[in-house]
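Peer 1: just coords:
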């Protein structure tokens, strides 16, 4: 299994250990409360239903291969130093827990798989305990199991978890004697940090900031109105109001994206702008959106916290139809992508963005639509995700949610079933479940109506 050749500049050394500067994403995590971004519940999870015999020794070896391949899974962020830094540690075994589940008929196993997904989302990964990857193999029998993968969000994002799944499948196949094509090189995350630091200095950075001042000066972030004031410290676990759009609606979303030379993300964001107008009024909401942050193709196979947040301000006042809203959204997105900078630079330079958060009746909010990376590596039987005979993701149905540092988050993506699945994550100390469910139901109606008849007046969807 080929691993990346180190092409980074020589690191700073102290006490015999290598130190590297932090990325803007890591600095953003450091700015949060200890119980937030660096708390043990700030995790990313994935559950896989595996058919066929799983070799535990090979699985443990494959997990260790993944840890050796991706430095961020064995990196400590040192937050009590000035300046803060990250320290890459040598590979160590990834914790793998093997459980035998009680006997259950086939129709009950799906419910148990859901329970295992919930358990994974409620688990903990202390950032001080390396490596930052945990796995649980729960076996119904020798031919049916659920594999849970959990990593800390400061070390990986949703794209990274897809890479971890792919690489684990390839390493497992190699260790069980299958003929597998080599994985593509994975550049270390510290190379990306060096590139990012160069990109945020000089004339290009000045031009980018000038664009954002023109776009956002005086504008506040869109926030959700709460049922109860936002608390400084939360005691309750996060909840999720789930959204499912069937494969036919998902195909309509993709079809509209193609015909309008947009992306599915743009279609879904345009629909959310309609909902934002209904929630808050106004015609130019500034939606804080999650972007994958992998505009540089050489880092598409690197595990790490690449995601960034871009405030997208779309003017709806001149739009008559939903198609007009989509065109305006597309123009906003393309301009923003061409001028992307780390979000904390915008928050520092444009104080109006954060002004609403001073009112505890306003809840910070982010919007994300995850479009799965196109992974080219050949895996077992040309399937880069298969472990054993067959592997499918366990689709979320429960309402328990992974913890987030604060605020509310609307995350969606296209599932392996062809459906669009997602959830509004919220804290019940701030929102009634009926409030969140109402927004999700209204958003679903907007998406269905808009993709079925995009020439309709957008206010009447």
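Peer 2: Perfect, thanks for sending it. Predicted model, so just to flag it, every value in this text is computed and none were measured.

Peer 1: drop to CA atoms for contacts and neighbour counts, all remaining ones
Peer 2: Fine.

Peer 1: What segments of the stretch 101-250 of the chain are helices?
Peer 2: 106-121, 158-175, 189-199, 203-216, 247-259 (DSSP state H, counting those that start in this stretch).

Peer 1: do you know which of the ones you listed lies nearest residue 183?
Peer 2: helix 158-175 (7.3 Å; Cα to Cα).

Peer 1: follow-up on the earlier one: out of the helices of the stretch 101-250 of the chain, which comes closest to residue 350?
Peer 2: Per Cα to Cα, nearest to residue 350 of the helices of the stretch 101-250 of the chain: helix 203-216, 7.2 Å.

Peer 1: so that closest one versus helix 189-199, what angle?
Peer 2: Here helix 203-216 runs at an angle of 80 degrees relative to helix 189-199 (axes from the mean of the first three to the mean of the last three Cα atoms, to 10 degrees).

Peer 1: buried residues in helix 203-216?
Peer 2: In terms of neighbour count (16 or more other Cα atoms under 10 Å), helix 203-216 has its buried residues at 205, 208, 209, 211, 212, 215, 216.

Peer 1: Could you measure from residue 240 over to residue 121?
Peer 2: Residue 240 sits 12 Å away from residue 121, going by Cα to Cα, to the nearest Å.

Peer 1: Repeat that for residue 414.
Peer 2: 20 Å.

Peer 1: out of these two, which sits in the busier spot?
Peer 2: It is residue 121, of residue 414 and residue 121, that has more neighbours when counted by other Cα atoms under 10 Å, with 23 against 19.

Peer 1: one more structure, for comparison:
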């Protein structure tokens, strides 16, 4: 296929054919030749060094080349090839900073070299780094034995030629094994693509540890018999014009450079120098290694046309270290293809040419794949080929592809052994996003760097370019855009890390600089920057190929190791001076001019209380601000409590912007005073009516006094020197502060009542397990948990709170707190933990008994009748049961735990915000689709728990505030998934607008048929709650784990979701009479498949989507049956062997 099998044949053939022709020149100052090697001299000197290496080391040993660009580098690299050793190009550390030395250390650990070749001034530091485990020498210290002592090694095309270590833009260093055949194939196909031959010349300033600098800038010309002029990278950085001067002076025909180099020359090369340059011989101005911007190419061609530069010379290309180097090239007789794509379509992952007046983004095509190579565009989630108008991951196939990473089989399988669905051939996954256009590949960005903000796909290099193009205060090529999940915001935030020009280090210039950067991004991407970080020059992390390491910058920012000059955002939002309610009302009543500003300030400070990171955007809705359903409810409750403003919840989830809400607030404040039931005072009651929610649970207890389905057991795992006296004291203080924890429940002539008992000490029952073995301790813990779940809480006499402490040793403790749901809910758990950590010194402003009395006043007969009328109409005609088809063979309570990764949650959250819905609404829609598959019903009712804390005063009160909300599910029709999501959103908004009516009153309005073991109206629930920040220390010990367990009760199936920092923690609880283990596994599998692919299925009609889900289900069941059959056969064989052995 190719003329040579390995590189030794190449070098020796050139030494024989062109012995006196110059192979390499080194230009110390970037202009004048300082040293030259002919092909014959290169061959002889490389063999001499190879002999020296062979005398000390064995073939296959790794040699780290940490040399600056020089002819010594060329000698050393070629000597490794001659010696059969594996060269490992690596940059000399620019400093002794930890981040520079860590890079070297990581490669040394991975490659396990026998030798490091370095300049004399680096040797001592490197010896300290490797601690004598590796030889560190200069090239001169190897000596120069006669070339005749060299012994040809036993190598062929499969021999590893060198390791190209790459961190990429996103990951840890990995060594690409570039084999002789890969290297030969790549340089031969480059020679054909660009027409390299002995009549041309190459100028190369790229570093030789860079794949483009080494392979494209040095090895390709050596292979083609053309002279190469080497310039040190620092020389180019100091004076970019030296590159063009060398091209002009030596009549060079080719040079490789990344986009930023062309942009830099556009700015810094003077008109006087342009008049002296002759670039007419430059036939291949190859642009690659980073995103290519059309404006840069056009400006370069236009500016240097006066120098004789032919526009046809501009040659965009695409390459990868894992593909040796070159993947695609633009033909020499073709102008670059610039595509103007529809911006809105692009953000959905589609490709469409933009209309003349439509917002657009421009991309440059990167040429055609090399001969014998192919490119596929593949969906990175499903591994299916993408449609022609879809952006996908670029997959590569051909002889240039490397085959593995050094000592990294897992990464090898993931990158080099990918298969397209329906094909058995291996492809290389590039990690790049792109598409094909008329045979050329177009690169959009890195898969791992893709920004998904507000449901839109944005490419970091577009944002980076927009900033540097509009703002001269930021250094070109020294800026990183990335996103990260903020658990407080509940969404991805956009972060910019950038190095300012020297004159912009002055703090006085930062406000204008920040504003300019924000404007540039809003103009280019229609989004704001959440955090801007300015860092010292030269400190943004780079990859080995000279690209910005965006994920490296993200990690350093998180670790606090960036050299920060200044930043904007990223910390708690400033809200300015706080207004009091009386001041707001006075300003609105007395000063018409200041009223709008005062209302905006009030909403901003309220938003800040709900989300301390949130900087109010008055052009966005509440959902657009990043609030979920709990945040919206909190926002409404604060306005309700502080101002008596009772907002329509359905409107809160709508499209009305914060600015429009400010106008509505002004209008409300000018209206007559609100109802007296919009606030409450503490009355220090000791007895009174039960709340509606309490009455429901109390009634269930009367039906079955031994029932424990509403027991809540909190299991706190504590590690450290626990102060048991302090713990006991805080438990006592907790019960003293919250009367509901010492309340009993009884009937009376006035209906179900509750009575607060006098304060008594909590009986902290202690169990010393120190004398038991670890296995016995674990069994004791399981027994104790089972006992707590099975022992009813005495609602008639108390105590409502039981506390037990099990100590395994002095450092390991388990605290079990058992309560009845009648006195406790999810928010109560957070309050309890905070107070056990010592955060509360005073009693809450109101007690739960105050809430129960307020509730009775709030729900007047007229208000109840109005709400019940809504629920009768909303739920009319929908079946009140959902048959799930369980086997019933294993009755009792069961559960299945699994996790939805944070990456999936991020994508779903972005999609939800784009659709104007909360993440819960999106999860609800997908859950309905899976339930239809399992039960076959098109219509049914579903339940969810909602917070029943209507006033901000209730926020820190322990008690049972949860209400149950009934949601209508309708999967009829031909709507697409996108349309179905809108349907679910709208139905949920309608229900949430009426969520306040206690569930028992909803049930009484519909008078459903009651059945034992069946909850009225619905038997399936979906609960979602964001994680709360939990304290880490309780009474001197660290809280290492927390579990809150409760049975499913009368519900057949409950899916509880808790959103934590690492994703959704899901617990599927079910009763074996109505559901089974097999269906639980199917539900998990189908739901996960649907969540991962929701964004890609938006255009699919519901019937087709049902068929797709059914296909997933059938395949999963077949696989599960096969696995069970294999396991059964294995058990039979083991049984036979045991019987034979007897």
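Peer 2: Structure received. It should be emphasised that the depicted structure is a prediction, and the values quoted were computed from it without experimental measurement.

Peer 1: TM-score of the superposition?
Peer 2: The pair, once superposed, lands on a TM-score of 0.78 when counted by TM-score structural alignment, normalised by the length of structure 1; 423 aligned residues with a Cα RMSD of 3.7 Å.

Peer 1: what residues are up against the residue nearest the centre of structure 2?
Peer 2: The centroid of structure 2 falls nearest to residue 903 when counting by Cα atoms, centre = their mean (4.5 Å). The contact partners of residue 903 of structure 2, taken as Cα atoms under 8 Å, 6 or more residues apart in numbering, are residue 1063.

Peer 1: and it, what pairs with it in structure 1?
Peer 2: Using TM-score structural alignment, the partner of residue 903 of structure 2 in structure 1 is residue 248.

Peer 1: Kindly tell me how buried residue 110 of structure 2 is, as a neighbour count.
Peer 2: Neighbours of residue 110 of structure 2 (other Cα under 10 Å): 14.

Peer 1: Show me what the helix or strand it falls within packs onto, helices and strands only.
Peer 2: Taking DSSP states H and E as the definition, one finds residue 110 of structure 2 inside helix 98-111. Contacts defined by 3 or more Cα pairs under 8 Å, 6 or more residues apart in numbering; DSSP states H and E place helix 98-111 of structure 2 against helix 120-130.

Peer 1: before we move on, back to that, helix or strand right after the helix holding residue 110 of structure 2?
Peer 2: Going down the chain from helix 98-111 of structure 2, the next helix or strand is strand 115-117, by DSSP H and E.

Peer 1: which residue numbers in structure 1 go with that next one?
Peer 2: Going by TM-score structural alignment, strand 115-117 of structure 2 sits over no part of structure 1.

Peer 1: Just list what that strand packs against, helices and strands only.
Peer 2: For strand 115-117 of structure 2, the packing partners by 3+ Cα pairs under 8 Å, 6+ apart are strand 62-65, strand 135-137.

Peer 1: what range in structure 1 does the helix or strand that the shortest one is followed by sit on?
Peer 2: Meaning strand 135-137 of structure 2. Per DSSP H and E, the first helix or strand lying C-terminal to strand 135-137 of structure 2 is helix 139-142. Mapped onto structure 1 using TM-score structural alignment, helix 139-142 of structure 2 covers no residues at all.

Peer 1: from the middle of its chain, how far away would helix 139-142 of structure 2 be?
Peer 2: Its chain's C-alpha centre and that of helix 139-142 of structure 2 lie 48 Å apart, by Cα atoms, centre = their mean, to the nearest Å.

Peer 1: And it, what does it pack against?
Peer 2: helix 39-56.

Peer 1: ok, longest helix in structure 2?
Peer 2: helix 1102-1141 (DSSP state H).

Peer 1: and it, what does it pack onto?
Peer 2: Going by 3+ Cα pairs under 8 Å, 6+ apart, helix 1102-1141 of structure 2 lies up against helix 919-935, helix 977-992, helix 1077-1093.

Peer 1: now the ones you listed in CSV, with distance to residue 685 of structure 2 and mean neighbour count?
Peer 2: Output for those, formatted as CSV (distance: least, Cα to Cα, whole Å; neighbours: other Cα atoms under 10 Å):
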stretch, distance to residue 685 of structure 2, mean neighbour count
helix 919-935, 37, 21
helix 977-992, 31, 20
helix 1077-1093, 47, 18
